[in-house]
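Asks: one predicted model, sequence on top.
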Amino acid sequence: MDDALRKIIHVDMDAFYASVEQRDNPDLRGKPVAVGGVRERGVVAAASYEARKWGVRSAMPSVTARRKCPELIFVPPRFEVYRAVSNQIREIFAAYTPLIEPLSLDEAYLDVTENLKAMPTATEIAQNIRAEILATTGLTASAGISYNKFLAKMASDQNKPNGQFVITPKTGPAFVEALKVGKFYGIGPATEAKMNRLGIYTGLDLKAQTLPFLQHHFGVSGPYYYGLARAIDHRLVKPDRVRKSIGAENTFFEDIHSFEGAQARLNPIIDKVWRYVENHDTRARTVTLKVKFSDFQQITRSRTGTTLIDSRADIAAICHDLLTGVFPIMKGIRLLGVTLSSLDDDSHNDDAPAPAQMSLAL
């Protein structure tokens, strides 16, 4: 099918975790709320819009968030509740199309080119879905509507919260040209900085580069960026989207300074990851150790095997070796994480520009 004829919707719940907490506790409504980060060394998992006005963002250390917003209210996460609400939302999606690609509990792509209700426009479908979500859950959602996934994702951010935005085939190229590259989905801070050093600041700058130039500087991502600069994204909405990585991490109350202490703190993290592996009958080839120090410097160390890692003991042994390579250390460790990637069914999914990360811990 011609991409220009596709109808893709990206639905994104508004401050999902925090909004659920405000819905269920009237005392929190209208106040700056952060989910997670309850512990002194914690991290913000989600922030309400009232908190965002103060500069509080997800993944921000709790101490920083409280410094920015002294009135910030921290609440512990309730993932079982968030999953239940997410399932309600998925049921609403399923009434319109079977082509649903969840990205997380609070967002998903929908291909409504041919929809189950024979509705003529994706704009009307998005309006109906958002209205049903509000009526069913009491929560608001924003939506982006376009002819490919990249533009639908970009569009959903335009009228947040509780709004929607359409990017048509006629307006798509100009929209991308005016966009700062740091706003592109799939371009993180490091890549943005590299592009800036190369004189690439906007979509128009990116469009001016040749494919060989982008391949030379960005490797396998070069063709992806080349297409995005031209508002081209052929990726399909895949309802069987395969997870590309599994990860868990922990931030500690006190900094760790010894190898033995770090090893002991790694064991429960490895347990969480291995439980997921066993419950979902999957295996991996790559183990990555994440270390964040007391000054927030972060490093990762990885090892990829030629065969699938088939036991918890194998993961533990690799983590032990990777951790050994980190020591001796000159500063304390505040966070450790373990991620498994190159999963056994990973080769069948080339859809996402970056690995999907499952958060098993705050």
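Replies: Thanks, I have it.
Asks: rest of the way, CA atoms for contacts and neighbours
Replies: OK.
Asks: quick one, helices of the stretch 151-300 of the chain?
Replies: 172-178, 189-197, 203-207, 211-218, 222-228, 259-279 (DSSP state H, counting those that start in this stretch).
Asks: from those helices, which stretch is densest packed?
Replies: helix 203-207 (a mean of 22; mean count of other CA atoms under 10 Å).
Asks: so which elements touch it?
Replies: On a contact count with 3 or more CA pairs under 8 Å, 6 or more residues apart in numbering; DSSP states H and E, helix 203-207 meets helix 172-178, helix 222-228.
Asks: circling back to that earlier point, I'd like to know which of the helices of the stretch 151-300 of the chain lies nearest to residue 64.
Replies: helix 189-197 (19.7 Å; CA to CA).
Asks: that closest one versus helix 211-218: what angle between them?
Replies: 130 degrees (axes from the mean of the first three to the mean of the last three CA atoms, to 10 degrees).
Asks: give me the helices and strands touching helix 189-197, please.
Replies: Using 3+ CA pairs under 8 Å, 6+ apart, no helix or strand is in contact with helix 189-197.
Asks: residue 325 is nearest to which of the helices and strands packed on helix 203-207?
Replies: Taking the helices and strands packed on helix 203-207 one by one with CA to CA, helix 222-228 is closest: 32.4 Å.
Asks: which elements pack onto the closest one?
Replies: For helix 222-228, the packing partners by 3+ CA pairs under 8 Å, 6+ apart are helix 203-207, helix 211-218.
Asks: with distance to residue 254 added, can I get these in JSON lines?
Replies: Below are the helices and strands packed on helix 222-228 laid out as JSON lines (distance: least, CA to CA, whole Å):
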{"stretch": "helix 203-207", "distance to residue 254": "44"}
{"stretch": "helix 211-218", "distance to residue 254": "39"}
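Asks: how many neighbours does the nearest residue to residue 17 once chain neighbours are set aside have?
Replies: Among residues not flanking residue 17 along the chain, residue 46 sits closest, at 6.2 Å (CA to CA, 6 or more residues apart in numbering). Using other CA atoms under 10 Å, residue 46 has 24 neighbouring residues.
Asks: comparison target, given below:
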Amino acid sequence: MNRDSASALAVGVAVVVLIAGFGFYFNSPELNSKASAGPGEIIPAGTANIAKTHADKSQFKQAPELAGISNYINSQPFKLADLKGKVVLVDFWTYSCINCIRTIPYLNAWYEKYADHGLVIVGVSTPEFDFEKNPENVQAAVEKFGIKYPVVQDNDRGTWNAYQNRYWPHKFLVDDEGFVRYDHIGEGSYEETEQVIQSLLQERAANLGQNATINASSSSTTTTPVKPEGAQSVDFGRINTPELYFGYKFARANLGNPEGFDPGKVVKYTLPDDVDDIQPNIIYLSGDWLNNPDSMELKSHTGRIVLEYSAKSVNIVAGGAGKAYVSEDGHAVGPDRGADVNENNIADISGQRLYNLATHGGYARHTLVIDVVGEGFTVYTFTFG
């Protein structure tokens, strides 16, 4: 999730090539320079000596140090320099980002599988919205998603800027000598990324004089990757609605209402009289809403949100308090209700996070109606799967 179009890169930008020896990987410098805006191009490391690697790393860049960290979860305070001798996966994420959420089962699985072989994962929580700066919110998300690896809060974007990052999620793999060897933007390429992890762990073992094989069989092209528990499959080519922001500062398109945005003001919105006037992929509102830079806040007791979207599932990032009655295509969402909608077709909004409203068996176009009860209900974005 990203105001700079990370969602458009959700399948990721990483070109991986297997080379001799332990199987080194590299990102295409051309793609890397165009898309990742990371700490530098990743180039072939050379060949490895079985006893000890002697890769030429003169054109690699050292991983930037963690900077401006305000809180540590699952660990005591540390520096990246303290992890020299380990293979480190630095993952930029934020807890309400659906693209980030869908990568977490893979990160959890890799941590469980490879931590004993020298892998450390550092989740760098860099907020998109102000509520994601709250340590209690981040702690609750870490517990909800079952994250065991260290998570650091980068509330002022010190580490984000040090890595010249622009995307959520964005993974950097750092070898045991502290060099950035690979990066990947967005979701996907899980098998490739795991192969890089295996390769760098194998290289580390050789540097330590160990004759170890790090799950080499699982990197075979004939091996079917095992999807971690809780992992979701997404066909991005069939999602025809982009992420949609409610805040006037973040929005990529105007509202469907003729009243439009009026920064800092409470606006009484009205819906079109004819449902046929509802245009796809455009947010429509009814009720009194305060126009915030990053959100819309309901100021009347009731309000309505209408969206015609094309996807398999739909989510909102919301906060405040209230009840959201969910219907689609003229009737209650029923059996297609999302994980956060109860059997009465209501989502109870009781915290600032992502809420899954509807999940269908396939990809199709639907008209979503959210009837909100509760002044103070705040909505930030629609995301899709």
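Replies: Nice, I can see it. It should be emphasised that the depicted structure is a prediction, and the values quoted were computed from it without experimental measurement.
Asks: TM-score for this pair?
Replies: TM-score for the superposed chains, counting by TM-score structural alignment, normalised by the length of structure 1: 0.30, backed by 191 aligned residues with a CA RMSD of 7.2 Å.
Asks: for the helices of the stretch 151-300 of structure 1, which one sits closest to residue 102 of structure 1?
Replies: Closest among the helices of the stretch 151-300 of structure 1, using CA to CA: helix 259-279, at 18.4 Å.
Asks: what's that closest one packed up against?
Replies: So helix 259-279 of structure 1, by 3+ CA pairs under 8 Å, 6+ apart, packs with strand 245-256, helix 312-326, strand 333-343.
Asks: other residues contacting that helix?
Replies: 246-250, 256, 283, 312, 315-316, 320, 323-324, 327, 333, 336-340, 360 (CA atoms under 8 Å, 6 or more residues apart in numbering).
Asks: is residue 222 of structure 1 in contact with residue 215, as I believe?
Replies: Yes - if you go by CA atoms under 8 Å, residue 222 of structure 1 and residue 215 touch, sitting 4.3 Å apart.
Asks: how close does the residue nearest to residue 8 of structure 1 when sequence neighbours are not counted sit to residue 104 of structure 1?
Replies: With CA to CA, 6+ apart as the criterion, residue 8 of structure 1 has its nearest non-adjacent residue at 4.7 Å, and that residue is residue 111. Residue 111 of structure 1 sits 17 Å away from residue 104 of structure 1, going by CA to CA, to the nearest Å.
Asks: among the two, which residue is more densely surrounded?
Replies: Neighbours per residue (other CA under 10 Å) separate residue 111 of structure 1 from residue 104, with residue 111 holding more: 25 against 14.
Asks: pretty sure the more buried one is touching residue 93, no?
Replies: No - using CA under 8 Å, residue 111 of structure 1 is not in contact with residue 93; the gap is 10.2 Å.
Asks: overlap in contacts, these two.
Replies: Joint contacts of residue 111 of structure 1 and residue 93 (CA under 8 Å, 6+ apart) are residue 100.
Asks: tabulate the helices and strands packed on helix 203-207 of structure 1 (JSON lines), appending distance to residue 132 of structure 1.
Replies: What follows is these, written out as JSON lines (distance: least, CA to CA, whole Å):
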{"stretch": "helix 172-178", "distance to residue 132 of structure 1": "28"}
{"stretch": "helix 222-228", "distance to residue 132 of structure 1": "32"}
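Asks: out of these, which is closest to residue 203 of structure 1?
Replies: Per CA to CA, nearest to residue 203 of structure 1 of those: helix 172-178, 4.0 Å.
Asks: give me the helices and strands touching the closest one, please.
Replies: helix 203-207.
Asks: contacts only, for residue 306 of structure 2.
Replies: Residue 306 of structure 2 neighbours (CA under 8 Å, 6+ apart): 283, 284, 285, 367, 368, 369, 370.
Asks: turn the residues you listed into CSV, including neighbour count, distance to residue 384 of structure 2 and secondary structure.
Replies: Formatted as CSV, the contacts of residue 306 of structure 2 follow (neighbours: other CA atoms under 10 Å; distance: CA to CA, whole Å; DSSP: H, G, I helix; E, B strand; the rest coil):
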residue, neighbour count, distance to residue 384 of structure 2, secondary structure
283, 21, 14, coil
284, 23, 17, strand
285, 24, 19, strand
367, 17, 14, strand
368, 22, 12, strand
369, 23, 15, strand
370, 20, 16, strand
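Asks: please report the distance of residue 215 of structure 1 from residue 153 of structure 1.
Replies: From residue 215 of structure 1 to residue 153 of structure 1 the distance is 24 Å (CA to CA).
Asks: wait, isn't residue 380 of structure 2 in contact with residue 291?
Replies: No - with contact defined as CA under 8 Å, residue 380 of structure 2 does not count as touching residue 291 (10.9 Å).
Asks: my read is that residue 151 of structure 1 contacts residue 165, right?
Replies: No - checked against CA under 8 Å, the pair residue 151 of structure 1 and residue 165 is beyond contact range at 10.2 Å.
Asks: give me the more crowded residue out of these two.
Replies: A side-by-side neighbour count of residue 151 of structure 1 and residue 165, using other CA under 10 Å, places residue 151 first with 29 against 21.
Asks: separation between that one and residue 129 of structure 1?
Replies: 19 Å.
Asks: in terms of secondary structure, what does the helix or strand harbouring residue 23 of structure 1 contact?
Replies: Here residue 23 of structure 1 sits within helix 16-24, counting by DSSP states H and E. Helices and strands touching helix 16-24 of structure 1, by 3+ CA pairs under 8 Å, 6+ apart, are strand 33-36, strand 44-47.
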